[in-house]
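Novice: fold the following for me, if possible:
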Amino acid sequence: MNIVIGSLKNIFDDALIAASTDEPVLILGETGTGKEVLARYIHQNSNRKDKIFIPINCAAIPPNLLESELFGYKKGAFTGADRDKKGILEEANGGTVFLDEIGELPIESQVKILRAIEEKEIISVGDTKPKQIDVRFIASTNVDLKAKVEKGEFRKDLYYRLSVFVYKLPPLRDRIYDLPEFVKYFIQSSGKDVKIDSAVMELFFCYPWPGNIRELRSVLVYAIAKSSGDKIQVEHLPDYLIHFCKHPEILRGNNAREKLECFEAYLISETLKEHPEPKEAARFLGISLRTFYRKLKKYRILPK
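Specialist: Below is the predicted model:
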């Protein structure tokens, strides 16, 4: 998936600077925001573009297998090691390794990754001789790495070594006005000439998209299939998305005032979940406390 849309364009344009170097890159962002897409974009625009790109999900490999997967092992290093085996970093020689969810990397492995970045060498499990490697490192995380550093859960030296180029991908809910372009892109990618009902777009604008771009793509793939390639209506969406809308009759109607009030009530309710204190919620919404209480009464919303 190669998407450079709306507010992402500035990030991808800036990433070309990182692509022109061999320095490490750290990509921050929630799940589904396109971190691997950006990592591949940097690789494809670098002088390593004709070499291999290997993504590794650090959270998916059990800690007891991680080092043998990354650095390889010598014959006899452990039970079942009946031959020498190259690790991922050696296999990626000349190319790029993408360490996804690097925040889940054990402290012991962090030391060895730092050595691989700084000294360009690794030591296989069960070996004593270092091997030279030529690998470009790009890492990503959906957690607060600075907080993990402060807690002693992530090495400070590795954090700063990775932070030469840092890119933070915003969640879809913070760039909601890019949504129509993403919808258009995914529909075009499907190869179907599908129209989308205005009520569906209204629901898309209200929904917070916790799974971000990845979730939007999955929803559209499902809806296109269910609509038989005609026009996507609300009933073609996944059930959880349909049930998210508390007032479907307003969504399908033409009364603009009712639609705005419905969205305002939803926005206040959602804000209270994050900011339960009325004074704090009113400040977050940019309205006076008196106006906030008036709207609570109007929409019969009870703060917890």
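Novice: going forward, measure contacts and count neighbours with C-alpha atoms only.
Specialist: Will do.
Novice: so how far is the host helix or strand of residue 111 from its chain's centroid?
Specialist: Taking DSSP states H and E as the definition, residue 111 sits inside helix 107-119. Here helix 107-119 shows a centroid-to-chain-centroid distance of 24 Å under the convention C-alpha atoms, centre = their mean, to the nearest Å.
Novice: before we compare anything, build this one as well:
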Amino acid sequence: MRRILVIDDKDLMRESLADTLQGSGHAVIACASGEEGVKAVSVNNFDLVITDLKMPKMSGIDVVKALRKIDPDVPVVVITAYATIATAVAAMKEGAFDYIQKPFKADALDVIVKKAFELVDLRRENEYLRGELKDRLSEEFVLGNSSAMAGVARLIEKAATSPATVLITGGSGTGKELVARALHFRGPRRSKPFVAVNCAALSSGVLESELFGHERGAFTSATEQRKGRFEVADGGTILLDEVSEMDDELQAKLLRVLQEKTFERVGSNTPITVDVRVVATTNRDLPRAVAEGSFREDLYYRLNVININVPPLQERLEDVEPLAMHFLKKSGSQIKLAPDALHVLMEYSWPGNVRELENIIERAVVLSSSEVITAADIASGLGGVYSSAGRLEALVRKAPLEELERFVIEERLKQLGWHQEKTAKSLSIGVRTLRDKIKKWDLKKNP
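Specialist: Got it, this is the predicted structure:
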């Protein structure tokens, strides 16, 4: 239920407004003066304030000014007579959301109220999403104990406040786009658009139109004018993901944008000037591409003013555990990770980097048959890449003796179909000893 404050010194008008709004399902508080209304806002939260413009002592404009200081996000609608429309416009300049002219019908009031609530919802959603993204970025980047990622975090903090172009390098799945978003949302452009374009996913002609826009009739399917991503990102940041996949012609046009901050839409000769910070990513060796002639040297130097390299996960294995715990938390599940499962994660080479780790944890959470993710759950997700032999070798090299013993017993049980007598005999131990160890480690036969 929405909360609306009505301020009017006329009893009949105030009561009529309150009745109408309550009849529409809103919770209404009515005040007979501007002073009383301002005091109400200072101690309560409202979704909308409706105030008369002409009141003794404190006018509607005074109310608007006071409310901007107390709660700048609450929309204010002023009620005005025909002779005071100019004053109502003045109130809007002071921050009022809209005005409604007396006399008015309930339908007209309902339209303005709905418009005001749409604004309230939009603001709240925007605030929520920005908060979520800020929290996510902060959380992602405090994860990890490696000195390599600490260096990346320091570079982000320094580069975020700079307008310089940034080239983010690293393998697929290392988190390059996350770095780009952190640069934007931790810098002075955070309130402006962040626009990402995947250069590898579009053909050359489509990518040019996507980046710079086009005029109506520029090509067969151009039935209307369309802004490009550079225009949409004006004032903010544009991410050129996998920039190395651009062809020579587009590389030249991008170089001009970086040098002159201008471009033309496809099918137009009119220059458009923008203020955009450019961040690019690549998983290729760009210096080698420059040497081979597939990437412009001048564009490379324009992009590579600041370089942030995101190391592969196999070079920072100390980050595997905190990342795995983060992904478990992110899943919303109460499931835990067994020590032997963590050993498997630590011994894997992670060719798919952080993205692969997240997928493995997500899969294990969904498919695990207990409240604990075991080594078997993890190894099955890694397929044939991580064999029992490989796991045994890892355990021999690093795991405590008890972990090695558990592995051998669990593998032998599987091989012999969980026949305890045969398993005990093959291991030269008693059946009771085997049962004690099964109970101790909570070993279970997978269905």
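Novice: TM between them?
Specialist: The TM-score (TM-score structural alignment, normalised by the length of structure 1) is 0.80; 260 aligned residues with a C-alpha RMSD of 2.3 Å.
Novice: how about the nearest residue to residue 284 of structure 2, chain neighbours excluded?
Specialist: Among residues not flanking residue 284 of structure 2 along the chain, residue 244 sits closest, at 7.1 Å (C-alpha to C-alpha, 6 or more residues apart in numbering).
Novice: now swap in residue 236 of structure 1 and tell me
Specialist: Distances taken as C-alpha to C-alpha, 6+ apart put residue 223 closest to residue 236 of structure 1, at 5.1 Å, once the chain neighbours are dropped.
Novice: need the contact list for the one you found.
Specialist: Contact partners of residue 223 of structure 1, counting by C-alpha atoms under 8 Å, 6 or more residues apart in numbering, are 232, 236-238.
Novice: which of those residues lies closest to residue 70 of structure 1?
Specialist: Taking C-alpha to C-alpha as the measure, residue 70 of structure 1 lies nearest residue 238 of the contacts of residue 223 of structure 1, at 39.1 Å.
Novice: now the strands for structure 1?
Specialist: Taking DSSP state E as the criterion, structure 1 carries its strands at 25-28, 53-57, 96-100, 121-122, 131-132, 136-141, 165-168, 195-196, 231-232.
Novice: need the counterpart of residue 196 of structure 1 in structure 2.
Specialist: Residue pairing (TM-score structural alignment): residue 196 of structure 1 is matched to residue 337 of structure 2.
Novice: ok, for its match, nearest residue in space, not its chain neighbours?
Specialist: That would be residue 373: by C-alpha to C-alpha, 6+ apart, it lies 4.8 Å from residue 337 of structure 2.
Novice: can you find the partner of that neighbour in structure 1?
Specialist: That one, residue 373 of structure 2, aligns with residue 232 by TM-score structural alignment.
Novice: for that match, grab the count of nearby residues.
Specialist: Neighbourhood size, residue 232 of structure 1 [other C-alpha atoms under 10 Å]: 23.
Novice: now do residue 17 of structure 1
Specialist: Residue 17 of structure 1 sits with 13 neighbouring residues when counted by other C-alpha under 10 Å.
Novice: the one 3 residues further on too?
Specialist: Neighbouring residues of residue 20 of structure 1 were enumerated by other C-alpha under 10 Å; the total is 14.
Novice: residue 169 of structure 1 -> structure 2?
Specialist: Under TM-score structural alignment, residue 169 of structure 1 pairs with residue 310 in structure 2.
Novice: list the contacts of its match.
Specialist: By C-alpha under 8 Å, 6+ apart, the neighbours of residue 310 of structure 2 are 149, 152, 168-171, 174-176.
Novice: now do 10 Å
Specialist: Applying C-alpha atoms under 10 Å, 6 or more residues apart in numbering to residue 310 of structure 2 gives the contacts 148-149, 151-152, 168-171, 173-176, 179.
Novice: against residue 440 of structure 2, how distant is it?
Specialist: Distance, residue 310 of structure 2 to residue 440 of structure 2, using C-alpha to C-alpha, to the nearest Å: 42 Å.
Novice: over to residue 412 of structure 2?
Specialist: Taking C-alpha to C-alpha, one finds residue 412 of structure 2 at 17 Å from residue 440 of structure 2.
Novice: shouldn't residue 146 of structure 1 be in contact with residue 157?
Specialist: No. Counting by C-alpha atoms under 10 Å, residue 146 of structure 1 sits too far from residue 157 to count as a contact (11.6 Å).
Novice: find residues that contact each of the two.
Specialist: Residues touching both residue 146 of structure 1 and residue 157 (C-alpha under 10 Å, 6+ apart): none.
Novice: if we can go back for a sec, more neighbours, residue 412 and residue 440 of structure 2?
Specialist: Just comparing residue 412 of structure 2 and residue 440: by other C-alpha under 10 Å the higher neighbour count belongs to residue 412, 19 against 9.
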